Every structure is written in structure tokens, then in C-alpha cells.
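Novice: okay, sequence plus prediction incoming.
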Amino acid sequence: MQSGDQIITNIRKIIRSLDLESKRIEKNYGMSIPQMILLTQLKNTPNFTASHKDLSKQLHLNTSTVTGIIDRLEKKGLVARTPKPDDKRGILVVLTKAGKQSIDRTPGLMQEKLLTKLQQAPKEDVRKIEEGLELLIKYLEIVDPEASSLLSTQISLSD
């Protein structure tokens, strides 16, 4: 198999694995991976509360995408919208007791497992992966800002 063909095959393996994980999570836990990530983000914030704007920034998603995720979670009773105490026009998103219980019973996601392994990997290996992926993104001419990580934790190569 030629090098280019192997790259395409490997990309397909990754996409297929992510797709299977997404379907498994949806089937077993009744929520999408972005919904799980938003719930996890809220669980890790003070008072389980964040503004819509902060969630958008932390998740690297546009506000309309986050609005859709929050709408679906609110219908399930996993989050609630409440007015900001200091500004009644502003809205806060709050993790409900049901939301906390729901996220507590879900498994770690593939990307969380990868992040843990990357944090333990030699910095040079992580740098090579980053450079290879950046080159791949360049060749694919990907410019979608929503393609960035949904995890707010980053690996620091300067440590």
C-alpha cells in the first residue's frame, strides 16, 4: 500500500472509531459526546455554573452550536438556565442534580484517554503528532473553527 493510501486508511480508522464511540455513548447514555463534554465542563466549574459565552469559549464552539446543545440538555432536565444575580438580562447555565448524576455514571471518552496518554508521552512525540496533524489539516484545506478541541485542557510543550 502506498504511503498516501495508508494515511487515508488511518484517517478512516480514526473516524470510524470516533463514530462507533459516539453511537455507543448515545445508545447507552442517551446523550451525544458534545453534550457529555458540556456537562463535564459545567461539573468542573465553580458552583456547577457558567455563562453561555464562557461555555462557548471553553468548548471552542460558536454560540449557536452551544445553544443547541444546552437546549437539548435542558429538555432532558440535565441543565437549567437561570438569570445572572447581578444582571437579570444575562443567563447562566447550571448543572442540575440529574445532570451531575448522569455525567458521573458515564465512561471516560476516547479523547480524554488520548489526552492522558499524550500528557505522559515524550514531548518530542507530542510535537511530531501536532506537526503531522497541522500539515494534514493544511493539505486538506480545513479552516473550520469548530474543529478545535472540545476539551479545554491543553498539553504544554514548554514545561
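Specialist: Received, thanks.
Novice: going forward, measure contacts between C-alpha atoms and count neighbours the same way
Specialist: OK.
Novice: a helix runs through Ser149, doesn't it?
Specialist: No - going by DSSP: H, G, I helix; E, B strand; the rest coil, the assignment for Ser149 is coil, not a helix.
Novice: need the contact partners of the helix or strand containing Ser64.
Specialist: For Ser64, the host element (DSSP states H and E) is helix 63-75. Here helix 63-75 makes contact (C-alpha atoms under 8 Å, 6 or more residues apart in numbering) with 34-35, 38, 52-53, 55-56, 79-81.
Novice: buried ones only from these, please, as a ChimeraX command.
Specialist: Buried subset of the contacts of helix 63-75, written as a ChimeraX selection, criterion 16 or more other C-alpha atoms under 10 Å:
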select :34,35,38,52,53,55,56,79,80,81
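Novice: among the contacts of helix 63-75, which are in strands?
Specialist: Members of the contacts of helix 63-75 lying in strands (criterion: DSSP state E): 79-81.
Novice: chain center to the lengthiest strand in the chain: distance?
Specialist: Assignment by DSSP E gives strand 87-95 as the longest strand of the chain. Distance of strand 87-95 from the chain centroid (C-alpha atoms, centre = their mean, to the nearest Å) equals 22 Å.
Novice: next up, a structure to set beside the first:
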Amino acid sequence: MDSTSILINIRKILRSVNLESKRIQKEYGISIPQLLTLSYLNTQPEFKATHKQVSSYLNLNSSTISGIISRMEKKSWIARIPDPKDRRISYITLTAFGQKLLSETPQLMHEQLAAKLEKTSPEKVKELESAFELLIEFMGIKDVDASPLITVEEINSDI
């Protein structure tokens, strides 16, 4: 495999993520970060979390999370609930509408990958991880801040 093949394979990965995001947006009217927010809330005790917890989970800045939350609240997928003990804190809570949408959406590409990696031998996973680390080193992108997930917004903002 020469360097052109490696670059083509990287483009395939990026294009697949981009196409998945566009398909989910078109078919279900929800962005990947919004869907990830719903998924996160669905796993939390009492289906709620603070703004800071959501921001930390998605590895996105506070202003980006504020926009995501506002759009989701307008669609009634989530609700903001003030903490009765401390009015300065509010929780983002999954609503019945949000839970219904979540149950209708397909498993995301990164979830499918995670499931396959869990079934792969630890040696193969380590080999794959080492290959990515080497590629990152060769590309000089070791210090690039990265969310655990790639979103269309990130791809478009880097263009």
C-alpha cells in the first residue's frame, strides 16, 4: 500500500462519517451532536444531566452546547428543569418525545465500530491503535484537540 492508498482510506472514513451525519439529519431531523446528547441523557440517572456534564461528555465548548440544547428544547426533545435545592443550577432532562426519537434512530457508525472492536482480539486492537498513533505522528497532528466523535459541524468549520 502506498501513501496515496492511505490518504484515500482516510478520505473514505471522513466521507462515511459525513454521509452518515447528513442521512440522520435528513431522515430524522436531528444532528449527530443532538442525537448523542439524547443518548447520553438516556443513560443518566433520572435521565438528566447538567449543561457542564453534557459539554464534558461531547467534548464541545459551552456555547456550542447551549445552541444544541436550545434547538432541542424548541423541538421538545429535552426540557430544562431547575434544581429545587440550588436555583443557579438547571438540569437538561430527556422528554418522552426525545426518548421516542432516540428509539427510532439507527445505531450510529461509531457504536457499530465499538461493538466490533469489543469482539476483536486485544492484540488486533492494539495493532490498530498503534497504526493510528503512527499515522497521527506522521501527519503532525498529535496536539489537535479532538472530540471522541467527529461531527459535520467540525468538518465544515475546518474547511
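Specialist: Right, received. Where do you want to start? Owing to the predicted nature of the structure, the values given are computational and were not obtained by experimental measurement.
Novice: ok so, going back, closest to Ile129 of the first structure among the ones in strands among the contacts of helix 63-75 of the first structure?
Specialist: Using C-alpha to C-alpha, Val79 comes nearest to Ile129 of the first structure of those, at 36.0 Å.
Novice: stretch 5-16 of the second structure vs the first structure, mean deviation?
Specialist: Here stretch 5-16 of the second structure, set against the first structure after superposition, deviates by a mean of 0.7 Å using mean C-alpha distance after the TM-score superposition for the first structure.
Novice: what angle do the longest strand of the first structure and helix 63-75 make?
Specialist: Taking axes from the mean of the first three to the mean of the last three C-alpha atoms, to 10 degrees, one finds strand 87-95 of the first structure and helix 63-75 inclined to each other by 60 degrees.
Novice: any figure for the gap between the residue lying closest to Thr105 of the second structure once chain neighbours are set aside and Ser16 of the second structure?
Specialist: Spatial nearest neighbour of Thr105 of the second structure, excluding adjacent residues (C-alpha to C-alpha, 6 or more residues apart in numbering): Tyr28 at 7.2 Å. To Ser16 of the second structure, Tyr28 of the second structure is 18 Å away according to C-alpha to C-alpha, to the nearest Å.
Novice: what about Ile65 of the second structure, how many residues nearby?
Specialist: 21 (other C-alpha atoms under 10 Å).
Novice: quick one on the thing from earlier: which single one of the contacts of helix 63-75 of the first structure is nearest to Pro46 of the first structure?
Specialist: Leu55 (13.0 Å).
Novice: if I pick that closest one, what's in contact with it?
Specialist: 38, 41, 66.
Novice: on that earlier part again, C-terminal to the longest strand of the first structure, what's the next element?
Specialist: Next along from strand 87-95 of the first structure, by DSSP H and E: helix 97-104.
Novice: quick one: name whatever helix or strand follows that following helix.
Specialist: Using DSSP H and E, the helix or strand that follows helix 97-104 of the first structure towards the C-terminus is helix 110-120.
Novice: have a look at how far, on average, that following helix is from the second structure.
Specialist: Relative to the second structure, helix 110-120 of the first structure is 0.4 Å off (mean C-alpha distance after the TM-score superposition for the first structure).
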